[in-house]
Every structure is written in structure tokens, then in C-alpha cells.
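>>> Okay, here's the prediction I keep looking at, along with the sequence it came from:
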Amino acid sequence: MAAASGKSVLFVCLGNICRSPIAEAVFRHMATDPAQCVYVLQWLIDSGATSDWNTGSFPDARGLSCLRRHDIETDHRARQVTKEDFMTFDYILCMDESNLRDLKRKANTVKNSKAKIELLGSYDPEQQLIINDPYYGSEQDFETVYEQCIRCCKTFLERNS
């Protein structure tokens, strides 16, 4: 659903099953819950992958468990970033420098790209620029991703509302 404010954000990681669905769910919760944010706005919010490895898959069970512990639900299914995304979204926020390189390379092939491509971590008040992939890690690594996403999404929302 397009936002009345015309604001849109796409969160991106390698497989769209760990970091980016967590960021999407956290941001959606913040941007649409009046108890969480004084800037209650309608946003177009989604997430995607630079790869096509997990297309159609649900987020990693450890990520879903982490979100549920914080009373956040998601029904997201993994998808690959498309050329249309660069024309649809105002912001494409990714998790690491590899994602950033891949997205910028793909954006260069899109004639009418309007998306501002940045690291989500560039909004972290604790200056942790990279959000590391927790896939091969522990439950605590997913919690760390969640905490980084909370900080970054809060700052991003405050700056763009």
C-alpha cells in the first residue's frame, strides 16, 4: 500500500531470511504503532535479497523467535531485489558493504533509479556501521541484529518523518 506521504523503504541483505526481514518487521512496527512512535505515518515497507537463494522461504526460525520475544510478527517471504525496486523505493537500506556494492552495481543498470542506497548501519547512534549476518551464529547474534535494527530504524524514522 503506497503511503500518503510518498515515503518508501526497502531493507536488503544477502538472502532475505535473517537481517532484512528483522529490519523490515522492526521498522513496520515502529512506523505503524502509535505507542512506539510519535511519527505515525503510512510507509511502503518491504525487504529483499541480493541473491535468489531463498526466494519464497520464510525468515530463519531464530529470527522469527527473536521477533516474537519482542512481540513483533512477520509473514514475510524472501524475494530477490528487482530493477523495479530501484524505481519504486525512496530508500534501499542494506546490511553490509557486499550488499551495498551489489545494489549499486544493479542500480547502474536501471535507467530511472530514484532510490537512495545506504547502509542501514549509517543511522546507528552507536556507529556500528555493519550489521553482521547471524546465519552461522547463535540466538544471541540474532538478538544483536535486532538491537542494531531498533537503533538504526528509530534514527532513520526520526530523520525521515
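It's in. Residues are numbered from 1 along each chain as shown.
>>> only C-alpha atoms for contact and neighbour calcs from this point on.
Noted.
>>> longest helix of the chain?
Secondary structure of the chain per DSSP state H: the longest helix is helix 139-159.
>>> Put this next to the previous one:
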Amino acid sequence: MISVLFVCLGNICRSPMAEAVFRHYVEKEGLSGRIRIDSAGTGDWHIGEPPHHGTRKKLDEVGISHAGLRARQVKPSDFDEFTYIIGMDDSNVANLKKLAGSRDVTVHRFVDFIPGTRYTEVPDPWYTGNFDETYELVSKGCRHLLETIKENHGLK
């Protein structure tokens, strides 16, 4: 099974939004049984909490479920269990590479799945307050990520 882990700092804004949006797209394509999706944070401040109210509000506005999402921290076994590990910004990517240690694992930058973007990372709405901007980037990136996975793994 193909598996995708989205990672941000606290796992309450960007990465759970990406998890929910990507899950929505995967379900619409009928691929739920073939792609496992999760999210995590590099920090431990919000473990067990639901997504930030701004993330929940935006997902509600666009009709995407966030039911059951709870923050968790990246754990060592994630590097062995996930096909795609995707950091939402450069700091997350650097922290993930550090946590991976000597494991031979590729950590992707989320923005690399957004063709032609001027963004170098997904801005953190915890600080910017702009959940619309984050959603626009996440939705574009998730669509392209799904197309990439379908091509790379022969999924239809």
C-alpha cells in the first residue's frame, strides 16, 4: 500500500489540512483502499488536539471532513512505514531529515508538488492567520501529488 505522511510543526494547521484535503481527493478517485494518509508534527505541543479552529472552519467551508483528526508527533517508525513523507516548510524538512538519521529516506517539500508556484514553502496560518491562502496551496499541491502517485504507481 502507498502511504503519505504530511508534516508541519505542531500538526494542527497545515498538515491536518493537507491530510483532510488529500483524503477527500483520494476518496473521490476511489483509491481509499490503496493509499494510506496521515499527518504529524515535529513538535509535541498539541498531541491529541483537534486541528486549529481556522483549519476546521476552512475545511467546513469547502465541505471537507476533518472528523477524527488529532495531532500527533512524528515517530521513528514513520520513516519505515510511509512511502511519501512531505514537509510543509523548509524547517520541517530539515527537522525530518535530522530525525531520520541514517535511514535512507526521501523527505519531500510540499511546494514541490505545486507546479509553477512562487512559494518556497506553505506559510503557517498559525502566524499569518490566512487559512484561505494555505487552503489554496494545499488543494493545488494535493491534486498534483495524487496525479504524481497515480502515475508513479500505476493507479487508475
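Yep, that arrived. No experiment lies behind these values; they were computed from the predicted model shown.
>>> Give me the TM-score for this pair.
After superposition, the two chains reach a TM-score of 0.89 (TM-score structural alignment, normalised by the length of structure 2), with 146 aligned residues with a CA RMSD of 1.2 Å.
>>> Now do the strands in structure 1.
8-13, 44-49, 91-94, 116-119 (DSSP state E).
>>> could I get these as CSV with mean neighbour count and distance to Q80 of structure 1?
Listed next are these as CSV, based on neighbours: other CA atoms under 10 Å; distance: least, CA to CA, whole Å:
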stretch, mean neighbour count, distance to Q80 of structure 1
strand 8-13, 26, 9
strand 44-49, 24, 5
strand 91-94, 26, 13
strand 116-119, 19, 16
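>>> which stretch among the ones you listed comes nearest G137 of structure 1?
strand 8-13 (15.9 Å; CA to CA).
>>> Residue range in structure 2 corresponding to the closest one, please.
The alignment of strand 8-13 of structure 1 onto structure 2 (TM-score structural alignment) covers residues 3-8.
>>> average offset between the matching stretch and structure 1?
Once fitted to structure 1, stretch 3-8 of structure 2 is off its aligned match by 0.2 Å on average (mean CA distance after the TM-score superposition for structure 1).
>>> Contacts made by that stretch with the rest, please.
Contact with stretch 3-8 of structure 2 is made by 14-16, 18-19, 35-42, 74, 81-89, 92, as judged by CA atoms under 8 Å, 6 or more residues apart in numbering.
>>> do stretch 91-99 of structure 2 as well
Looking at stretch 91-99 of structure 2 with CA under 8 Å, 6+ apart, the contacting residues turn out to be V7, C8, L9, T42, P76, I86, G87, V107, H108, R109.
>>> Distance check, the alignment partner in structure 1 of the last one against G56 of structure 1.
Here R109 of structure 2 is matched to L119 in structure 1, going by TM-score structural alignment. From L119 of structure 1 over to G56 of structure 1 the distance is 24 Å, taken as CA to CA, to the nearest Å.
>>> what ranges do the helices span in structure 1?
According to DSSP H, the helices that structure 1 contains are 19-32, 61-69, 85-88, 97-107, 139-159.
>>> Kindly reformat those helices as a markdown table containing distance to E126 of structure 1 and mean neighbour count.
Compiled in a markdown table, the helices of structure 1 are given as follows (distance: least, CA to CA, whole Å; neighbours: other CA atoms under 10 Å):
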| stretch | distance to E126 of structure 1 | mean neighbour count |
| --- | --- | --- |
| helix 19-32 | 17 | 24 |
| helix 61-69 | 21 | 18 |
| helix 85-88 | 29 | 20 |
| helix 97-107 | 18 | 16 |
| helix 139-159 | 8 | 19 |
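>>> Dump those helices to CSV, plus distance to I130 of structure 1.
Rendered in CSV, the data for the helices of structure 1 read as follows (distance: least, CA to CA, whole Å):
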stretch, distance to I130 of structure 1
helix 19-32, 11
helix 61-69, 18
helix 85-88, 22
helix 97-107, 8
helix 139-159, 9
